[in-house]
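*Asks:* pasting the sequence and the predicted model now:
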Amino acid sequence: MSSTGTITLTASHGSPPSTAALKQNVEGLAKNPLERTWRGNKEGTVRLQSVPDFAGDKFAERKWVKEHLAAAFRYWGKLGYGEGVSGHITVIDPVLPDHYWMNPFAVHFSSIKVSDLVLARPEIKAAAHCHSIHGKSWSVFGKPINILTQDSCLFYDNLGVYENFGGIVLAPQEGKNIAEALGPKFKTCILQNHGLLTLGKTVDEAVYLFSALENQCRAQLMVEAAAANGLKKRVIDNEDARFTASTIQFWENTYINFQPEYRLLLEETNGSFLK
């Protein structure tokens, strides 16, 4: 591997390169994982925009947070995640850090606007949960997904499983049990017989991780069906999964991955959710 992170594959007598030659590591790559993936020019005058710098203006930050939270609900509505009154996304308020914003009760995700959001008191930073079809289908097995694809490396050493169903979550103890399943570092969790839960440093990250985990649960169900008919599945080994996760799990990369959806929502709705 060169200092730029490129890999040169060589083979003699027309034979394919060995498996060892294909291994990668982060040596020589930018320490900031976002710097490994963004596109721009070498002069640095064209650059990917990450989370804005609010220069200490907490009210400007609150406005931005609420706009992205409303967009996140619209995105869930597009994906068909609405199911009655079930599901929520919460994000901490920059002005009042002992409070959080969330969706109002019994309002469809697809119609939520900034002015509909409700201010409440938090115990976590940013979280997303709803009863998506593939997530709740895979959850009945009470087990994690396999690391089968590049996208699934988002969940390598980053996925808890709450191996219990204690009924609808009304008691504080059930919330504590879920928190224990997440542990001190995981940002995603499969809730047995229930669905998915994801966390994030931004609401954009939490929502992107949720849709990504939902997609991986769908893929896992399809893979298991094929495997049941005799096809052998090949799980990504730990070294390759760890290498990939070291970049794609970085919070700015997961934030950036939601921005195409955010911009599309602005275009599709003419910004109506910002009101």
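*Replies:* Okay, I see it.

*Asks:* going by C-alpha atoms from here, please, whenever you check contacts or count neighbours.
*Replies:* Fine.

*Asks:* would you map the strands across the protein?
*Replies:* Along the chain, counting by DSSP state E, strands occupy 88-92, 100-102, 118-120, 126-130, 159-162, 188-191, 195-199.

*Asks:* among the ones you listed, which comes closest to A245?
*Replies:* Among the strands of the chain, strand 159-162 comes nearest to A245, with 12.2 Å by CA to CA.

*Asks:* need the residues that contact the closest one.
*Replies:* For strand 159-162, the surrounding residues in contact (CA atoms under 8 Å, 6 or more residues apart in numbering) are 142-144, 177-178, 181-183, 186-192.

*Asks:* name the member of those residues with the most neighbours.
*Replies:* Ranked by neighbour count (other CA atoms under 10 Å), the contacts of strand 159-162 have I190 at the top, with 30 neighbours.

*Asks:* tell me the contacts of it?
*Replies:* Applying CA under 8 Å, 6+ apart, we find I190 in contact with 135, 139, 142-144, 159-162, 196-197.

*Asks:* which parts of the stretch 1-150 of the chain are helices?
*Replies:* For the stretch 1-150 of the chain, the helices defined by DSSP state H, counting those that start in this stretch occupy 58-78, 133-139.

*Asks:* redo those helices as CSV? Include mean neighbour count.
*Replies:* CSV is the format used below for those (neighbours: other CA atoms under 10 Å):
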stretch, mean neighbour count
helix 58-78, 20
helix 133-139, 21
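
*Asks:* between those helices, which gets nearest to V118?
*Replies:* Evaluated over those, closeness to V118 peaks at helix 58-78, with 10.1 Å, by CA to CA.

*Asks:* quick one on the thing from earlier: could the helices of the stretch 1-150 of the chain go into JSON lines alongside distance to D204?
*Replies:* JSON lines is the format used below for the helices of the stretch 1-150 of the chain (distance: least, CA to CA, whole Å):
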{"stretch": "helix 58-78", "distance to D204": "7"}
{"stretch": "helix 133-139", "distance to D204": "19"}
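
*Asks:* before we go on, here's another structure to hold up against the first:
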Amino acid sequence: MAKAAGRAGMSEAEWAARVDLAACYRLVAHFRMDDLIYNHISARVPGAHGHFLINPYGMAYEEITASSLIKIDLDGNVVDDGGQDYGVNHAGFVIHSAVHRARPQVDCVIHTHTPAGMAISALECGLLPLSQTAMFFGKVAMHEYEGVVVDLGEQQRLVADLGDSQAMILRNHGLLTVGPSIAEAFTAMYWLERACQAQAMAMACNTPLHLPAPPVVELTNHLYKPTTRRPFGLLEWPALLRLLDRRDNSYRS
């Protein structure tokens, strides 16, 4: 079981990242995007080259705290286990270390197995621009299913398929988003999940679908770009933290 830990030996920047990452786990659980003890969210450790934080394999998302997060390096070596008995999900290491190594500008990686995400991942058409939310993503990458992600050989193919995209559908598997901050990666996942839910519901109606004209889709995506109006995620994040604090602020411990 997790033991009490604190900020000893940590920079203020690392502790702040831990608090935000723990909050991200709680928010994913709050919005019902978690999957028992499975899936993973990682965040780069500020100022520590090649180190990132990830969840202890065995804790539910609603249990994650800033001090319980495990620090590992890009080769999977545990740097700080938070004083607990849990290890790291190997599939989580394979996926997240690949992205953090290939995309140094990415600070956070989120992976989910939601019913809507898995449903859209099984459709040949992938994500369609059926909703304004779906149009947030100009390009959604696709990665073919190769089985449980435990083979290091898959890392190269995974990051090649991801390219410079913010979102990727893992075929017959689930969803993945990345961001330059935890807040931006979470907002991207929240919108990607909502877009998948809306598409699954619309397709279940068994009636012809209406897609906006391509120029409208392109314009809408342009208006959603962080350089057009504002970086989405940063404005929302303080409100999301207040939501958690009203319910249970133990993620900060």
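*Replies:* Received, thanks. Quantities reported herein were computed from a predicted structural model and do not represent experimental measurements.

*Asks:* got a TM-score for the pair?
*Replies:* Overlay of the two chains. TM-score (TM-score structural alignment, normalised by the length of structure 2): 0.77; 211 aligned residues with a CA RMSD of 1.9 Å.

*Asks:* sorry, back to before: to V85 of structure 1, which of the helices of the stretch 1-150 of structure 1 lies closest?
*Replies:* helix 58-78 (12.7 Å).

*Asks:* and for the closest one, what's in contact with it?
*Replies:* Residues from elsewhere that reach helix 58-78 of structure 1 (CA under 8 Å, 6+ apart): 54, 82, 89, 91, 93-95, 101, 108-114, 117, 203-204, 207, 261-262, 265, 273-274.

*Asks:* among those, the buried ones, what's the PyMOL command?
*Replies:* A single PyMOL command selects the buried members of these (16 or more other CA atoms under 10 Å):
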select buried, resi 82+89+91+93+94+101+108+109+110+112+113+114+117+203+204+207+261+262+265+273+274
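
*Asks:* relative to E236 of structure 2, how far out is R242 of structure 2?
*Replies:* The gap separating R242 of structure 2 from E236 of structure 2 is 10 Å, by CA to CA, to the nearest Å.

*Asks:* compare the helices of the stretch 1-150 of structure 1 and give me the one nearest A126 of structure 1.
*Replies:* Nearest to A126 of structure 1, of those and by CA to CA, is helix 58-78 at 10.1 Å.

*Asks:* so which bit of structure 1 is stretch 53-61 of structure 2 matched to?
*Replies:* Counting by TM-score structural alignment, stretch 53-61 of structure 2 lines up with residues 101-109 of structure 1.

*Asks:* off-centre distance for the matching stretch?
*Replies:* 20 Å (CA atoms, centre = their mean, to the nearest Å).

*Asks:* end to end, how far does it reach?
*Replies:* 14 Å.

*Asks:* do the same with stretch 97-108 of structure 1
*Replies:* Using CA to CA, the two ends of stretch 97-108 of structure 1 sit 27 Å apart.

*Asks:* centre-most residue in structure 1?
*Replies:* Nearest to the mean C-alpha position of structure 1, counting by CA atoms, centre = their mean, stands L209 at 1.2 Å.

*Asks:* wait, isn't it in contact with L197?
*Replies:* No. The criterion here is CA atoms under 8 Å, and L209 of structure 1 misses it with L197 at 9.2 Å.

*Asks:* now list whatever residues contact both of the two.
*Replies:* Contacts common to L209 of structure 1 and L197, judged by CA under 8 Å, 6+ apart, are T188.

*Asks:* in JSON lines: the strands of structure 1, plus distance to N229 of structure 1.
*Replies:* What follows is the strands of structure 1, written out as JSON lines (distance: least, CA to CA, whole Å):
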{"stretch": "strand 88-92", "distance to N229 of structure 1": "38"}
{"stretch": "strand 100-102", "distance to N229 of structure 1": "44"}
{"stretch": "strand 118-120", "distance to N229 of structure 1": "49"}
{"stretch": "strand 126-130", "distance to N229 of structure 1": "31"}
{"stretch": "strand 159-162", "distance to N229 of structure 1": "27"}
{"stretch": "strand 188-191", "distance to N229 of structure 1": "26"}
{"stretch": "strand 195-199", "distance to N229 of structure 1": "27"}
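
*Asks:* out of the ones you listed, which gets nearest to L148 of structure 1?
*Replies:* Across these, closest to L148 of structure 1 is strand 159-162 (CA to CA), at 14.2 Å.

*Asks:* centre of the chain to the closest one, how far?
*Replies:* Strand 159-162 of structure 1 sits 14 Å away from the centroid of its parent chain (CA atoms, centre = their mean).

*Asks:* counterpart of C24 of structure 2 in structure 1?
*Replies:* If you follow C24 of structure 2 across to structure 1 using TM-score structural alignment, you land on A72.

*Asks:* correction: L175 of structure 2
*Replies:* Using TM-score structural alignment, L175 of structure 2 sits opposite L196 in structure 1.

*Asks:* does that match really touch H129, like I thought?
*Replies:* Yes. With contact defined as CA under 8 Å, L196 of structure 1 reaches H129; the gap is 5.9 Å.

*Asks:* residues near the closest residue to the residue nearest to the centre of structure 1 other than its chain neighbours, how many?
*Replies:* The shortest distance from L209 of structure 1 to any non-neighbouring residue, by CA to CA, 6 or more residues apart in numbering, is to T198 (6.4 Å). Counted with other CA under 10 Å, the neighbours of T198 of structure 1 add up to 27.
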